[in-house]
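Participant: I need the structure of the sequence given here:
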Amino acid sequence: MTPTLRTDRLLLEPYVPADEDGFVAFFMDARVSRWMGDGPWPEADYRATFARIFDHAYASDGFDVWVVRQDGRLVGHAEIKPAKVVEGHELIYALAPEMWGRGLGTELARAVVAHGFGTLNLEQVHATVAEPNTASLTVLRRLGFRHLRDIAEDDGTITRVLSCDRSEQQART
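Facilitator: Down below sits the predicted model:
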């Protein structure tokens, strides 16, 4: 079961069905979906994705997925899940644009990485980031992630693959 995590300013908790409209609105914001895969998608696709969180992630304890809240309001999304592209567990996180530039991305990513190393007992946590997403690359470098390789996407863009080892993270704290 996905646990609730707390940081100084954020609450990460499992989604509940009442979060569906907020989830859809969050990911339909082009400023968010620009960095999250091939978005923005049609609304129906986001609703289907939200349903899969309950059917696949939560029902089978497949992986951890959180709604990110600040003062009770949905302000982000986070996951840590197995991913073939990195041959390990991948950190995924996003914040609403009005939350950018406040250090919350670092706070959020740090909490999920700590969960990966502590609760999940992972040796490595990976991330994939679009090359132009300098804010996310900065957050990950700040947390000790190092660049492993690049993936040339079909559309000509580059995705950076980064990794953080448990031993490196422990040395930083």
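
Participant: rest of the way, CA atoms for contacts and neighbours
Facilitator: OK.

Participant: Please tell me how far residue 141 sits from residue 109.
Facilitator: For residue 141, the distance to residue 109 under the criterion C-alpha to C-alpha, to the nearest Å works out to 11 Å.

Participant: More neighbours: those two, which one.
Facilitator: The residue with more neighbours, out of residue 141 and residue 109 and counting by other C-alpha atoms under 10 Å, is residue 109; that gives 21 against 15.

Participant: helix, strand or coil for residue 110?
Facilitator: Following DSSP: H, G, I helix; E, B strand; the rest coil, the label given to residue 110 is helix.

Participant: residues in contact with the residue nearest to it when sequence neighbours are not counted?
Facilitator: By the measure of C-alpha to C-alpha, 6 or more residues apart in numbering, the closest residue to residue 110 outside its immediate chain neighbours is residue 143, 6.8 Å from it. By C-alpha atoms under 8 Å, 6 or more residues apart in numbering, the residues touching residue 143 are 106, 110, 164, 169.

Participant: The same query, at a cut-off of 10 Å, please.
Facilitator: Listed by C-alpha atoms under 10 Å, 6 or more residues apart in numbering, the contact partners of residue 143 are 106-107, 109-110, 113, 137, 164, 168-169, 172-173.

Participant: another one to check against the first:
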Amino acid sequence: MATPTLNTERLLLEPYSPADEDAFVELFQDTRVSRWMGDGTKSEAEDRAMFQRVFSKVYAQELFDVWAVRHDGRLIGHAEIKPTEEVSGHELVYALEPDAWGHGFGTEIARALIAYGHDVLGLTEVHATVAAENTASLVLLDRLGFRYVRDIAEDDGTTTRVLTRSAAADTADEAPEAAAGQPL
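Facilitator: Coordinates of the predicted model:
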């Protein structure tokens, strides 16, 4: 199944196009964003290679869903939901450019990914992994019904929090819009 287009109140989540490469690289080269993503900031060449893998591997083999996040036609972020061994299930991931922080876009993205995971993929749980220092994302996810599961001690001495949200929370949680925007 190819990655579908998702719409929120203000955002369009759609598969990347080759023309998005420079904006993608710019997003991940911003250390304010990449410090929260995976192993942190990578070289420009590594980010370009990662963008190419979205097409040559992820989309081509339909491994998982990856979206360009647009507001008013401009790429402002990245989103995905993917299976990971670290959480023994599907993890949602998103990143927003710093100018998009504090406008509730993170909440819109997270809600769209939660709904997609539960309603389309049929997942009973969705997970998130967040640096313990990333309080904005931790607060946002708490407001959306994610619950703390455990900590992972990373090789560099930092701590990553594992959070889970069950499908049962969908009917019990009508969380208000959170003003957050830090990527997971």
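
Participant: how many neighbours does the aligned partner of residue 76 of the first structure in the second structure have?
Facilitator: Residue 76 of the first structure maps onto residue 77 in the second structure when the alignment is built from TM-score structural alignment. Neighbourhood size, residue 77 of the second structure [other C-alpha under 10 Å]: 26.

Participant: Surely residue 77 of the second structure forms part of a strand?
Facilitator: Yes - remark: residue 77 of the second structure belongs to a strand, assigned using three-state DSSP.

Participant: I'd say residue 31 of the second structure and residue 43 touch.
Facilitator: No - the pair residue 31 of the second structure / residue 43 is not scored as a contact, 11.0 Å apart, by C-alpha atoms under 10 Å.

Participant: Between these two, which is the more surrounded one?
Facilitator: Each of residue 31 of the second structure and residue 43 has its neighbours counted (other C-alpha under 10 Å); residue 31 has more, 14 against 11.

Participant: Can you tell me, leaving aside adjacent residues, what's nearest to the more buried one?
Facilitator: Leaving aside its sequence neighbours, residue 31 of the second structure sits nearest to residue 41 (C-alpha to C-alpha, 6+ apart; 6.0 Å).

Participant: Give me the spatial nearest neighbour of residue 41 of the first structure, chain neighbours excluded.
Facilitator: Excluding its sequence neighbours, the residue lying closest to residue 41 of the first structure (C-alpha to C-alpha, 6+ apart) is residue 28, at 7.1 Å.

Participant: same check, this time on residue 79 of the first structure
Facilitator: For residue 79 of the first structure, the nearest residue in space outside its immediate sequence neighbours is residue 65; the separation is 4.4 Å by C-alpha to C-alpha, 6+ apart.

Participant: burial count for the one you found?
Facilitator: Residue 65 of the first structure is flanked by 25 other residues according to other C-alpha under 10 Å.

Participant: Over to residue 100 of the first structure?
Facilitator: Neighbourhood size, residue 100 of the first structure [other C-alpha under 10 Å]: 12.

Participant: Hmm, residue 135 and it touching each other?
Facilitator: Yes - Residue 100 of the first structure sits in contact with residue 135 when judged by C-alpha under 10 Å, with a separation of 8.9 Å.

Participant: Give me the subset of the contacts of residue 143 of the first structure lying in strands.
Facilitator: Here DSSP state E is the test, and the contacts of residue 143 of the first structure give residue 164 as lying in strands.

Participant: Name the nearest of the contacts of residue 143 of the first structure relative to residue 88 of the first structure.
Facilitator: The closest of the contacts of residue 143 of the first structure to residue 88 of the first structure turns out to be residue 164 (C-alpha to C-alpha; 11.3 Å).
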